[in-house]
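Q: Okay, structure incoming, though there's no sequence with it:
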C-alpha cells in the first residue's frame, strides 16, 4: 500500500477484526490524534468510520459516525480517487447514513434514525451493482424495518462498513 497512514489504519482495523477491539481502538485514537483536525479528510473519514464499528455501545459509535460524516463533507472525488481509482465520495454516504440511522435507532431516537435512513435510501443509487452494494441495500432495508417497528435491539450483523 503506497499510503502509509491508510496502511496504519488498515492494520489497526485488522487487529480489531481478529478480536482485540481495545488495542484497535487505542491505535486508531492515536492515529486520529496524529492526523489532527486539519489533516487529510479522507483519512479522517475512513478512520472514524472504522473506529465506530469497534464500539458495541451505540452512543460511543455515534460519536465516531458523526465524525466520519463530517469528514466526508470535506472530501473531494479527487482525494478519494487518489486512494481508490474510480471511487467517488458519493458512494460513502449510504453507509455513513446507514450507520448513523442504526445508532440513533438503538438509542431510541427514532426521528433522527428516520432522517438518516431516508438519506441512506436517497443516496443508495451511488452504490455499485456488486456484492458490497447488495450488502448495504439489504442492511438499509433491515434497519428501516427495525426503525418502523421501533426496535432498539442490536442487529445480528453490523450495518455494513465501507
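A: Looks like it came in fine. Values in this document were obtained by computation on a predicted structure and should not be read as measured data.
Q: CA atoms for contacts and neighbours, from now on please.
A: Will do.
Q: Can you get me a residue count around residue 66?
A: Per other C-alpha atoms under 10 Å, the neighbour tally for residue 66 reads 19.
Q: scratch that, residue 31
A: Using other C-alpha under 10 Å, residue 31 has 18 other residues around it.
Q: cool, and residue 142?
A: By other C-alpha under 10 Å, 15 other residues sit near residue 142.
Q: could you say which helix or strand contains it?
A: According to DSSP states H and E, residue 142 maps onto helix 131-148.
Q: And residue 122, by the same measure?
A: Assigned by DSSP H and E, residue 122 belongs to helix 110-123.
Q: Residue 93 now?
A: Assigned by DSSP H and E, residue 93 falls within helix 93-106.
Q: for comparison:
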C-alpha cells in the first residue's frame, strides 16, 4: 500500500509543478485515480499519511474503499441469491411479470416482451433500444439481473 501512496503523492507533486505552467489537470486526475486504486486494494486500512493531508487524495482513497466494500456486498448477495438485498426481483418473479404484463422496469432499464415478434427488448436509461433475447427465460433474466447488480449497463452509454 505504501508504494501506491507514494505513486499517488508523486503524481500529485508532478501535477502541482505542472500547474505552474498550466498543464496540471491530467496529473491531478491521475493522482486521484492512483489514490482510489490504493483504497480499492486496501479496504480496511487507514488512509496513508502521504494521502491524508491532501483532501482530494484522501477522498479518493475513501471512495476506493467504499467502492470495494459495495462490490463485496453485491457479490455476497449474488452468491446467496439474495435478490431482495440487491433491491431486485428474483429471476422467477421477473419472468412471471414479463410473461404476464409484457414489461418491467429495473434500475432505469425497461424490459419489454413482444409476443408477436418473440423478442425481449431493453430500453436503457439513455433511451437506447436493443434486443435482450427471444422469449424470456430464467437463464437470460438471471444474467441480466446479475449484470444490473454489478452496475453493468446494456447498450451504448455516454460514459
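A: Here it is on my side, so go on. Not measured: the values here are computed from a predicted model.
Q: Just give the TM-score of the two.
A: Laid over one another, the chains give 0.26 as their TM-score (TM-score structural alignment, normalised by the length of structure 2), with 73 aligned residues with a C-alpha RMSD of 5.3 Å.
Q: Does the helix holding residue 93 of structure 1 pack against any helices or strands, and if so which?
A: Other helices and strands packing on helix 93-106 of structure 1, by 3 or more C-alpha pairs under 8 Å, 6 or more residues apart in numbering; DSSP states H and E, are helix 58-72, helix 110-123, helix 131-148.
Q: could you check the angle helix 131-148 makes with that helix?
A: 30 degrees (axes from the mean of the first three to the mean of the last three C-alpha atoms, to 10 degrees).
Q: Now do helix 93-106 of structure 1 and helix 110-123, the angle between them.
A: Using the same axes, to 10 degrees: helix 93-106 of structure 1 against helix 110-123 is 160 degrees.
Q: can you give me the strands for structure 2?
A: Here structure 2 has its strands, by DSSP state E, at 103-106, 109-114, 119-123, 129-133.
Q: Show me the one of those that comes nearest residue 13 of structure 2.
A: Proximity to residue 13 of structure 2 (C-alpha to C-alpha) singles out strand 109-114 among the strands of structure 2, at 42.5 Å.
Q: and that closest one, what does it pack onto?
A: helix 91-101, strand 103-106, strand 119-123.
Q: and among those, the most buried is which?
A: strand 119-123 (a mean of 20; mean count of other C-alpha atoms under 10 Å).
Q: If you count contacts, what does that strand end up packed against?
A: Checked by 3+ C-alpha pairs under 8 Å, 6+ apart, strand 119-123 of structure 2 has strand 109-114, strand 129-133 packed alongside it.
Q: Which positions within the longest one qualify as buried?
A: I take that to be strand 109-114 of structure 2. Neighbour-count burial for strand 109-114 of structure 2, with 16 or more other C-alpha atoms under 10 Å as criterion, is recorded at 109-114.
Q: Save those residues as CSV, and put in distance to residue 66 of structure 2 too.
A: Converted to CSV, the buried residues of strand 109-114 of structure 2 look like this (distance: C-alpha to C-alpha, whole Å):
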residue, distance to residue 66 of structure 2
109, 25
110, 28
111, 30
112, 34
113, 36
114, 40
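Q: Can you name every helix or strand that the longest helix belonging to structure 2 contacts?
A: Counting residues, the longest helix found in structure 2 (DSSP state H) is helix 55-79. In terms of contacts (3+ C-alpha pairs under 8 Å, 6+ apart), helix 55-79 of structure 2 is packed against helix 25-41, helix 49-52.
Q: rerun that using 10 Å as the cut-off
A: With contacts taken as 3 or more C-alpha pairs under 10 Å, 6 or more residues apart in numbering; DSSP states H and E, helix 55-79 of structure 2 sits against helix 2-19, helix 25-41, helix 49-52, helix 138-149.
Q: could you give the angle of that helix to helix 25-41?
A: 40 degrees.
Q: List the buried residues in helix 55-79 of structure 2.
A: Buried residues in helix 55-79 of structure 2 (16+ other C-alpha under 10 Å): 56-68, 74-75, 77-78.
Q: now it against helix 138-149, angle please.
A: 160 degrees.
Q: and helix 55-79 of structure 2 with helix 2-19, angle?
A: Using the same axes, to 10 degrees: helix 55-79 of structure 2 against helix 2-19 is 140 degrees.
Q: winner for burial among the helices and strands packed on helix 55-79 of structure 2?
A: The most buried one of the helices and strands packed on helix 55-79 of structure 2 (mean count of other C-alpha under 10 Å) is helix 25-41, showing a mean of 21.
Q: Reformat the helices and strands packed on strand 119-123 of structure 2 as a markdown table; add distance to residue 95 of structure 2.
A: Formatted as a markdown table, those follow (distance: least, C-alpha to C-alpha, whole Å):
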| stretch | distance to residue 95 of structure 2 |
| --- | --- |
| strand 109-114 | 10 |
| strand 129-133 | 12 |
